[in-house]
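>>> Turn this into a structure:
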Amino acid sequence: MNKTLEQLFNFLYPIFRKWGLGYSFSSYLSLVLNIIILIVLTYTIYMFFRFLFVTAMAVIALKTKTKFDDLIISNKTVIYIAQLIPFTLIYKSVPIILERYDYWEDIFGKLVGVYIVLLVLWIIRTLLNTTQDYLKHIPRYSDKPIDSFIQVIMIVLWMFGISVIISKLFGISQKEMLTILGAVSAIIILIFRDTILGFVASVQVAINDMVRIGDWITMDRYGADGDVIEINLATVKVRNFDNTTTTIPTYSLSSDSFHNWRGMLKSDGRRIKRHILIKAGSIRFLEDTELDELQKIELIRPYIQSRKAEIDRYNRANAVDKSIAINGRNMTNLGLFRKYINQYLHLHPGLNKNMIMLCRQLQLTAQGVPLEVYAFSTDKRFENYEYIMADIFDHVIASVKYFHLEVYEMPSESNFLDYELPVRKTKGTL
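A predicted model of the protein is given here:
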């Protein structure tokens, strides 16, 4: 190839000298014409190979079922490869054309060499992007942090490419470059601290399957509460449910705590764990007349009848003095209410009957007795889950008064305004 280029670019100068033109004029004229020839030649070669590669890839893409070749076309990989061929020709031609101009030969030779290195890196980058896009279309890899690994490969390649560029520009050998890099390794580690930590965290995330793209995570420290949309070397992007985006450092996933709701979404139900506060002063034993009235509630009628018969037998057998309600065994309005809620939960169509389902009493508080519903909804979608939970507690709150109970709530201004202070009589008052 070099011999052919020498014949192509060296034939003009002898012709001009034979025509009697001066040395300098012949040299400059042949230089200008050679540059024009090189530009025309490289442009023609570029257009030819671009048409050839693009057409060939389009034909291949039509005849194959895989999306990989389509992605190569969309990422313009073949166009960059087509550029590499004419620039290689320029790199080989510069020493021949500028043979008599050492200064310019050195400058242009280095510049073309640097561009070729950058072009090779760009071609590799488009191939990696194509691989990344292709893997994201495969379900097995769609939720993996592929971006992180691609970025690590590109960082290594860019470091190698920069070292090659520096060695070309300043005439430093690769061995000397490695020595220099070793000497400034502490500074390099300091500069790329987040990148190194992000790489380690990305490996841990992938190996331990801590986070996948599409997972719903909650991280209070960064105000993140939403779906993971991107995992790369430095950051994890979370689209919150208010449509804002939170960016979390990747290494924080391995150093800080966070909630991943993937397990819940894959389970058979989404947990409902909410309580209401019952006013402690409204809890009491029930009299027979009240029990007769509560038997009209169909869900607990069988329970009241069987429980009342059991208690009466016990009290008669032990000759319990029932003139005081606290003696012997009794039923309370809160106990019956808990039984009613349990029955109601078992009949609710939105709850999973194969998972834990109960109404329990929590530790007494200054605001009253917490009565908690603990169950799992079959529908795990946010809007439907909230509807099911609200539907249950609408019924629970509305049912309280039928059991002669009261729900605790903080007194409002109107409560104080409506309250009448007793009039205190003093001496001398008529």
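
>>> Only C-alpha atoms from now on, for both contacts and neighbour counts.
OK.

>>> where do the strands sit along the protein?
216-219, 224-231, 235-240, 245-249, 259-260, 270-278, 358-361, 369-377 (DSSP state E).

>>> can you tell me how far residue 241 sits from residue 210?
21 Å (CA to CA, to the nearest Å).

>>> returning to what we had before: any chance of the strands of the chain in TSV, plus distance to residue 15 and mean neighbour count?
Formatted as TSV, the strands of the chain follow (distance: least, CA to CA, whole Å; neighbours: other CA atoms under 10 Å):
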stretch	distance to residue 15	mean neighbour count
strand 216-219	76	21
strand 224-231	64	22
strand 235-240	64	22
strand 245-249	67	18
strand 259-260	79	16
strand 270-278	89	18
strand 358-361	103	18
strand 369-377	92	22
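
>>> Can you lay out those strands as JSON lines showing distance to residue 334?
What follows is those, written out as JSON lines (distance: least, CA to CA, whole Å):
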{"stretch": "strand 216-219", "distance to residue 334": "36"}
{"stretch": "strand 224-231", "distance to residue 334": "37"}
{"stretch": "strand 235-240", "distance to residue 334": "41"}
{"stretch": "strand 245-249", "distance to residue 334": "45"}
{"stretch": "strand 259-260", "distance to residue 334": "35"}
{"stretch": "strand 270-278", "distance to residue 334": "9"}
{"stretch": "strand 358-361", "distance to residue 334": "9"}
{"stretch": "strand 369-377", "distance to residue 334": "9"}
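
>>> residues contacting the residue nearest to residue 351 when sequence neighbours are not counted?
Residue nearest to residue 351 in three dimensions, not counting chain neighbours: residue 377, with 4.3 Å by CA to CA, 6 or more residues apart in numbering. Residue 377 makes contact with 269-272, 350-352, 385, 388 under the criterion CA atoms under 8 Å, 6 or more residues apart in numbering.

>>> Next, the structure of the following sequence, for comparison with the previous one:
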Amino acid sequence: MYKLIEQIFKFLYPLFRKWGMGYSLATYTSLIINIVLLCVLAYFIYVVFRLVLVTVMVFVAQKTKTQFDDLLVSNKTAKYIAHLIPLLLIYKSVPIILNKFEYWEGVFGKLVGIYIVFLVLWIIRTIFNALRDYLKLKPRYSDKPIDSFIQVIMIVLWMVGVTIIISKLFEINPKDLLTTLGAVSALIILIFRDIILGFVASVQVSINDMVRIGDWITMDKFGADGDVIEINLTTVKVRNFDNTTTTIPTYSLSSDSFQNWRGMLNSEGRRIKRHILIKTSSIRFLEESELNNLKDIEIISSYIDSQKRDIDKFNNSNSVDKSIPINGRNLTNLGLFRKYITQYLENHPALNQEMLLMCRQLQSTSHGVPIEIYVFSKDKRWENYEYVMSDVFDHIFASVKYFDLEVFELPSERDYLK
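Model (predicted):
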């Protein structure tokens, strides 16, 4: 067996000499043994330190009142620190073990050094993630853009880390590297502006999950209103509902405002928010005979009875003079109409009763008093949604006259002729 290994060694010896490794078989045997022993020792140290650090950190987290150390445990900070300690041992041992192999000493030294830089950045990232989660638990910082601040800090740290890696890999002074990059950056930005902006935007879109292929987005600036069919480095393609295609620069998704309808599609309903205008001059108090007639409307009959009892009790107990309707408490045709709409909406089978349902009065305008309907349709498909909304407002418009109200509309030519 030993002779076979020796024959293989003699065959590979010229290649070893080419890489500066022309040593005897005994030297290589000793080297391999040292490397194996170092790896075993490093793994043993890693296991011990990981066990100790994780145990200590969990123990401290359980004993302290602050939640920051609990978040460090959940972000596995101790685990990554345990990786760092044996790596430092290997980094310091490489020059000793490979002191006769200058070529491989340089290669392995650089690789281990680069890995250490990446690991340090990852440890810092876990600490910042724990800090982010901790600050979000504080009411004082819950509404602050903590993620943005941490992203900026991590971008700066990654830039520093990449600079260290490049300078270590090519044995360049970091100051000279930064000077060269500063001189070339203006030209690079000028030539590859769209590509650089698109790349940064793509990363932001991906990390923040802003847009996915298949999402329905609306972007008025570019006339886009449809489904996203393609996302690449520089452009986003949107197939509009009229079957045209709009191309949007990718960086516009992070610099400009757009509307993503994914949340609506994933929810339990699609919002209906629309109002009608009631002529102010048609709003008035209701008389007793009118209330008796309106009691024939089934869904508000019990409401009229209960309100009438409360109003009569109040007016009688306060000896209110009802010869003038404005005295005391009274029902108005608009108030009763709003109650009718609310009851009608609550009984409509196509509306989601578990979501917000409201009929409200908005600030009056020169065109009358807006009565807004705010509900959610169960069916989110466009054609069905439009049908439900039209069905609701058809009924509302047809119901106005029963309350002696008028819908405002601008006069037509026929009105002027009259």
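
>>> care to give me the TM-score?
After superposition, the two chains reach a TM-score (TM-score structural alignment, normalised by the length of structure 2) of 0.56; 239 aligned residues with a CA RMSD of 1.5 Å.

>>> Looking at the strands of structure 1, spot the one closest to residue 186 of structure 1.
The minimum distance between residue 186 of structure 1 and the strands of structure 1 falls on strand 245-249, with 22.2 Å, by CA to CA.

>>> Which residue is the nearest non-sequential neighbour of residue 301 of structure 1?
Distances taken as CA to CA, 6+ apart place residue 295 nearest to residue 301 of structure 1, at 4.7 Å, with adjacent residues excluded.

>>> what does residue 240 of structure 1 give?
Distance criterion CA to CA, 6+ apart; nearest residue to residue 240 of structure 1, sequence neighbours excluded, is residue 226 at 4.0 Å.

>>> any idea how far the counterpart of the one you found in structure 2 is from residue 392 of structure 2?
The equivalent of residue 226 of structure 1 in structure 2 is residue 226 (alignment by TM-score structural alignment). Plainly put, residue 226 of structure 2 is 26 Å away from residue 392 of structure 2 if you go by CA to CA.

>>> Looking at the alignment, what corresponds to residue 40 of structure 2 in structure 1?
Matched to structure 1 by TM-score structural alignment, residue 40 of structure 2 sits unpaired.

>>> Tell me the counterpart of residue 116 of structure 1 in structure 2.
For residue 116 of structure 1, no residue is aligned by TM-score structural alignment.

>>> picking up where we left off before, could you double-check that the residue nearest to residue 301 of structure 1 lies in contact with residue 307?
No: counting by CA atoms under 8 Å, residue 295 of structure 1 stays clear of residue 307, with 11.6 Å between them.

>>> what range in structure 2 matches stretch 6-26 of structure 1?
Under TM-score structural alignment, there is no match for stretch 6-26 of structure 1 anywhere in structure 2.

>>> picking up where we left off before, relative to residue 126 of structure 1, which of the strands of structure 1 is closest?
Closest to residue 126 of structure 1 of those is strand 224-231 (CA to CA; 19.1 Å).

>>> Quick check: the closest one compared with structure 2, mean distance?
Once the two models are superposed, strand 224-231 of structure 1 sits on average 0.6 Å from its counterpart in structure 2 (mean CA distance after the TM-score superposition for structure 1).

>>> and the gap between residue 277 of structure 2 and residue 416 of structure 2?
21 Å.

>>> Please read the previous query as pertaining to residue 174 of structure 2.
To residue 416 of structure 2, residue 174 of structure 2 is 83 Å away according to CA to CA.

>>> Neighbour count: the two, which is higher?
The neighbour comparison of residue 174 of structure 2 against residue 416 (other CA atoms under 10 Å) goes to residue 174, with 16 against 7.

>>> Please name the residues that touch the most centrally placed residue in structure 2.
By CA atoms, centre = their mean, structure 2 has its centre lying nearest to residue 208, at 5.0 Å. Residue 208 of structure 2 makes contact with no residue under the criterion CA under 8 Å, 6+ apart.

>>> Same question for residue 9 of structure 1.
Counted by CA under 8 Å, 6+ apart, residue 9 of structure 1 has contacts 34, 96-97.

>>> For ChimeraX, write a command that selects the buried ones of those residues.
In ChimeraX, a selection of the buried entries from these looks like this (16 or more other CA atoms under 10 Å):
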select :34,96,97
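
>>> Which of the contacts of residue 9 of structure 1 fall in helices?
Judged by DSSP state H, the subset of the contacts of residue 9 of structure 1 located in helices is 34, 96-97.

>>> Many thanks, have a good one.
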